[in-house]
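*Asks:* Okay, here's the prediction I keep looking at, along with the sequence it came from:
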Amino acid sequence: MKSNLNRMPLASAQGTPPTNYPKTLLSILASVGGLALFLLLGSSLLALQPNESSVRRNFYGVDSSRKVIDGGIVADIANRDGSDVGTSRNFNKDSRGVDHRNKDGEVGVFRNSDSSASQEKESDGDDQRNNIGGNGDNKQPSEPQYTVVPDSEQGETAKSSLSTQGLSEGNVVQPQHSGVKQGNRYGNDSTLHKGKKDGVTSSSPTTMVDPQANSECNLYHGKWIFDSTGPLYTNNSCPVITPMQNCQGNGRPDKDYENWRWKPDQCDLPRFNPKKFLELMRGKTLAFIGDSVARNQMESLLCILWQFEVPKNRGNRRMQRYYFRSTSTMIVRIWSSWLVNQTSEPFGFAPAGVAKVHLDVPDDVFMGFIPQFDVVVLSSGHWFAKQSVYILNNEIVGGQLWWPKKSRPKKVNNIEAFGISVETILTALVRHPTYHGLTIVRTFSPDHYEGGAWNTGGSCTGKVKPVVASDLAENPFTNIMHEKQFTGYARSINKKNNKSALKFMDITRMFEYRHDGHPGPYRSPDPNKKTKRGPDGRPPPQDCLHWCMPGPVDTWNEMVFELIRREFEEKQSTSS
């Protein structure tokens, strides 16, 4: 009996009366009742308070709330004035609403590629089908056929939001709502210019609010207007046009695409004056750094200046250099695929032969030259469609068109990698101890492959004037790449500690209207090239990424000229 008592609960062994249990239960019930009353009162108070979206709108004048819907769609919940918009960006369909899901359930976001090196030779013949921009540098990876971003990755990308840390009130990063293809998609932000050419173009709303924007006229709100004055040069008056961008020389029959000028709403964008530009850049160096679109822009500037003075070619294997003796001005181009370091040696489980992109390391190919430059124009983005391995903090975190570890999820896809690379290179420039120049971030250049990708029947054949605003179709990939680019720019500003300047030249939206400005099938001087659709309806091989010269790309350099003028005048006024 004694042993049984030892095994009994202490309360029973000591003969404690069982009436304690009801008392304990009553105390518990009283506590629960009090808690319920507290929660009821708290809920009533919360119902009277503004929600997070309203708080954000009241403090900053915007509501950047976004909702992720099934299928990787990001819906903008409210616009800048707080009203509901209910628009969405569908990452499972292209700008034409075509579903690119493959049989494995992945979404193919196909992008055109643009390889070209500092002293590259242009490919010809059948090679042009797979490489619209040339062979590229011998250390660059080969041309991929397409970009595939799985549903899971696109969902993660869609969920990512822009950082507003460190931005002052009124400078909150806010993506432009995607709108829909009907009527005037941008309300008061968009106006139709009805001129000599049937009003075929509209204004371009600025998609992001620049933290460093000043009170001067916004160059990126405006319209395309027809100007019968004609271009600043011709294909016959400039000897440095890459053959694939020499559209007239390659037999393009129409020429109106050369005559559309960009007109900001609140001011004029002056026509480029070569003499004044060289005088402004007296004793200075301007460098274009980046991919083949950077080459496209650099050649445009050279062609414009060539009409005033023929420069001396002082280039070498590291960079192209053109010297204008009258003002000791140097125009430079340096090839850099991603603007960050890339290696080819084996790394971890990534073998040799696949480009290793070190997202947190600036490209040492050009960083050593940076102190010599007074103005730097950056161009990147399209190489993130190419096969590569992404390395961050000395660890493989993702890949594009390459990922053997099926059991290991990617931490970074190509879109996120682009954003990281932008922040890396811009941070390196705004913290460089001996760089005091002006850095211009020329934003992501849109392509116009309609009806498919560059290698799946996409085409810009037959486009002879800018698109009408009501017919402009959204390109979700362009939208998110532009957004990531701006995020990297805004974050780098918060880290600035040197005397350099940083400007965001926002051409993306305005150039989405210029589907007429690409070479299309007129990318080769070959008299036997195909320029029409075949009997099966398939379009000929074409380039809908780079820009004809002369053509819309010349506008970029008019904007560069204006940004340089503003910066130099501001420096003069502050120093005097």
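*Replies:* It's in.
*Asks:* going forward, measure contacts and count neighbours with C-alpha atoms only.
*Replies:* OK.
*Asks:* State the distance from Phe272 to Leu232.
*Replies:* Separation of Phe272 from Leu232 (CA to CA, to the nearest Å): 8 Å.
*Asks:* How about Cys238?
*Replies:* The value you get for Cys238 to Leu232, if CA to CA is used, is 10 Å.
*Asks:* Check Gln485 too.
*Replies:* In terms of CA to CA, Gln485 sits 30 Å off from Leu232.
*Asks:* and the two? which has more neighbours close in?
*Replies:* Neighbour count, other CA atoms under 10 Å: between Gln485 and Leu232, Gln485 has more, with 26 against 20.
*Asks:* returning to what we had before: what touches both of Phe272 and Leu232?
*Replies:* Common neighbours of Phe272 and Leu232 (criterion: CA atoms under 8 Å, 6 or more residues apart in numbering): Ile304.
*Asks:* any chance you could map the helices in the stretch 351-500 of the chain?
*Replies:* Counting by DSSP state H, counting those that start in this stretch, the stretch 351-500 of the chain has helices at residues 364-367, 414-430, 476-493.
*Asks:* So which other helices or strands are in contact with the longest one?
*Replies:* It stands for helix 476-493. The contact analysis (3 or more CA pairs under 8 Å, 6 or more residues apart in numbering; DSSP states H and E) places helix 476-493 against helix 414-430, strand 501-505.
*Asks:* Beyond the shortest one, next helix or strand please.
*Replies:* Tracing the chain past strand 501-505, the next element assigned as helix or strand by DSSP states H and E is helix 508-511.
*Asks:* and that next one, how far from the chain's centre?
*Replies:* 11 Å (CA atoms, centre = their mean, to the nearest Å).
*Asks:* Show me what secondary structure element comes after it.
*Replies:* Next helix or strand after helix 508-511 toward the C-terminus (DSSP H and E): helix 553-575.
*Asks:* so Gly251 touches Pro525, yeah?
*Replies:* Yes. Between Gly251 and Pro525 there is a contact under CA atoms under 8 Å: 7.3 Å.
*Asks:* need the contact list for Arg261.
*Replies:* Applying CA under 8 Å, 6+ apart, the residues near Arg261 are Trp224, Ile225, Phe226, Asp227, Pro552, Thr555.
*Asks:* Got another one to weigh against that:
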Amino acid sequence: MRIPRRKAGVPLGVPSRRAQIAAVFALAVLLGVSVLYDSAHIAASLRRHSGYNRLSPTREAPAGAGPRATPAQAVESAGAATDRTDPPPRLGAEGVSKSNPGTAADGSSPETGVLKEVVAEGGEATCDMYKGRWVHDEENAPMYKESDCEFLTEQVTCMRNGRRSDEYQKWRWQPDACDLPRNQWESMVCLVQSVAPWDKKKLVKNGSLNVFRLHEYNATIEFYWAPFLVESNSDDPDIHSITDRMITPTSIAKHAANWIGVDYLIFNTYIWWMNTPKMKIVPDGSFTRKPVKYDELDRVVAYRQILETWSGWVEENVDPKRTMVLFMSVSPVHMQSEGWGSPDNIKCFSETQPVLNYTKTLDVGTDWDLFTESHEVTKAMKKVPVHFINITALSEIRKDAHTSVHTLRQGKLLTKEQQANPRKFADCIHWCLPGLPDTWNEFIYGHIVSSPLQRQIENQSAR
């Protein structure tokens, strides 16, 4: 999010209720669909609820939140409802690459503490947004219609691509002790564009950088393609389906040049690490000279290296007084149906409900070692605090929310013959929209409206 400033760093005057705020996503899993929060709406939300709506001691849902789900409708996040959304205990060297605790479904809680956000005023801990359940909500979900958003890529428009049931759109996340802020919040380009005049919004794609501009607010949403955060041979935004992936763990300046001067930075890197247990490391970053000289490192070790490079850049180049940094945790895949008790099913194909009434531990193949590395590195950053958006365990439950066979393959919609072969063609990595990623953006909004930085922006825009 970019705000005009004097050379000394002091914000210039901005139009009342129109101060521009936009979000920069380095979030490959969202396929270029990002979030925008303009300060006019954020300021209004802050005055109403200052971040979160707490439930009363009697646990009554606030007005407008929709009915509490019946036992048949409420899906307890084995992880989220039992603190499973925190990382597993740190493993010793002998445990690396062997741990896959999955999402606990037995009510037990790990020894690690609950991840909480701290409100600046009074230092009171807010509720844990990630501890709760999925609630079937016919009235309030989804928050926008697939047909109303011209910016959705064909890869994620599942209903348009032939999916018959839209039940996956009708689940919302309900934290146990509060409600996610929902008043006037705008999430995803689709939510923003639906209220923007048709002639005052524009999406421009330019190589690795996609920019959605909302002219009325002088705000931009920028999606930057850097799947490993550091330089790699997969950096081409169009030609990156490379089996033999290589990275340079210490080279980040080329990508990071696009992150300077941004007000809200949101990072993610995960799925591109999952095709091999070893990563090829190219010391000098030259991927074109043949033959390429490389070393091999364990995936977890290499992941730690790039996170240390990234965190070093953030601490050296980001001013926490003007920029908030957020890091998305692991977005799970659903390739192993036996992991949720359906060994005869084919991956996520034909799944229409979240994981229901499953008493064992979910094991969908999530690499919890990578989760742990990202949580530890971000938690250790002191100069520039990083907000860890803990989406993993609650997303593991949503086996129903993937694009499956209602998507593209090499730029073309799957044929009927391909759709009839889900074992080969079902996409259980990407997510339908509207859908689960909208909930992730609610979490981001919750962090933003509860932050001291946002209160500072609100005060400036009100002058």
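*Replies:* Here it is on my side, so go on. Quick caveat, the model's predicted, so the values are computed rather than measured.
*Asks:* any idea what Ser237 of structure 1 aligns with in structure 2?
*Replies:* Aligned counterpart of Ser237 of structure 1 in structure 2: Asp148 (TM-score structural alignment).
*Asks:* got the contact list for that match?
*Replies:* Neighbour list for Asp148 of structure 2: Cys190, Ser194 [criterion: CA under 8 Å, 6+ apart].
*Asks:* Is Tyr224 of structure 2 in contact with Ser208, as I believe?
*Replies:* Yes. Tyr224 of structure 2 is within contact range of Ser208, at 5.5 Å (criterion: CA under 8 Å).
*Asks:* Mind checking which of these two has more residues around it?
*Replies:* Ranked by neighbour count (other CA under 10 Å), Tyr224 of structure 2 and Ser208 place Tyr224 first, with 25 against 15.
*Asks:* ranking the helices and strands packed on helix 476-493 of structure 1 by burial, who's on top?
*Replies:* Ranked by mean neighbour count, these are led by helix 414-430 with a mean of 24 (mean count of other CA atoms under 10 Å).
*Asks:* Mean distance of that one to its aligned residues in structure 2, please.
*Replies:* Once fitted to structure 2, helix 414-430 of structure 1 is off its aligned match by 1.9 Å on average (mean CA distance after the TM-score superposition for structure 1).
*Asks:* Pull up the aligned stretch in structure 2 for that helix.
*Replies:* So helix 414-430 of structure 1 sits over residues 299-315 in structure 2, by TM-score structural alignment.
*Asks:* same deal with stretch 543-556 of structure 1?
*Replies:* Using TM-score structural alignment, the residues of structure 2 aligned to stretch 543-556 of structure 1 are 427-440.
*Asks:* Would you mind measuring the gap between the ends of that stretch?
*Replies:* In stretch 427-440 of structure 2, first residue to last residue: 20 Å (CA to CA).
*Asks:* Pull out the buried residues from that stretch.
*Replies:* Neighbour-count burial for stretch 427-440 of structure 2, with 16 or more other CA atoms under 10 Å as criterion, is recorded at 427-440.
*Asks:* For the residue nearest in space to the middle of structure 1, which residues are in contact?
*Replies:* The centroid of structure 1 falls nearest to His482 when counting by CA atoms, centre = their mean (3.0 Å). His482 of structure 1 makes contact with Thr443, Phe444, Thr508, according to CA under 8 Å, 6+ apart.
*Asks:* From Ala294 of structure 1, how far off is the second one?
*Replies:* Counting by CA to CA, the separation of Phe444 of structure 1 from Ala294 of structure 1 is 11 Å.
*Asks:* and what of Ile28 of structure 1?
*Replies:* According to CA to CA, Ile28 of structure 1 stands 72 Å off from Ala294 of structure 1.
*Asks:* For the two, work out which one has more neighbours and name it.
*Replies:* Neighbour count, other CA under 10 Å: between Ile28 of structure 1 and Ala294, Ala294 has more, with 24 against 12.
*Asks:* who's in contact with that one?
*Replies:* The contact partners of Ala294 of structure 1, taken as CA under 8 Å, 6+ apart, are Phe288, Arg333, Leu378, Ser379.
*Asks:* got it, and Ile370 of structure 1?
*Replies:* Ile370 of structure 1 makes contact with Tyr435, according to CA under 8 Å, 6+ apart.
*Asks:* Which residue in structure 2 aligns with it?
*Replies:* Matched by TM-score structural alignment, Ile370 of structure 1 corresponds to Trp259 in structure 2.
*Asks:* Repeat that for Arg57 of structure 1.
*Replies:* In structure 2, no residue is paired with Arg57 of structure 1 according to TM-score structural alignment.
*Asks:* host element of Arg57 of structure 1?
*Replies:* Using DSSP H and E, Arg57 of structure 1 falls within helix 52-60.
*Asks:* Now tabulate the helices and strands packed on helix 476-493 of structure 1 in TSV and tack on distance to Ser573 of structure 1.
*Replies:* As requested, these are exported to TSV (distance: least, CA to CA, whole Å):
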stretch	distance to Ser573 of structure 1
helix 414-430	22
strand 501-505	15
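*Asks:* looking at the ones you listed, which is closest to Tyr257 of structure 1?
*Replies:* Comparing these by their distance to Tyr257 of structure 1 (CA to CA), the top pick is strand 501-505, with 22.0 Å.
*Asks:* quick one, that closest one and helix 414-430 angle?
*Replies:* 150 degrees (axes from the mean of the first three to the mean of the last three CA atoms, to 10 degrees).
*Asks:* mind checking how far strand 501-505 of structure 1 is from the chain centre?
*Replies:* Computed by CA atoms, centre = their mean, the separation of strand 501-505 of structure 1 from the middle of its chain amounts to 14 Å.
*Asks:* So which elements touch it?
*Replies:* Helices and strands touching strand 501-505 of structure 1, by 3+ CA pairs under 8 Å, 6+ apart, are strand 438-442, helix 476-493, helix 553-575.
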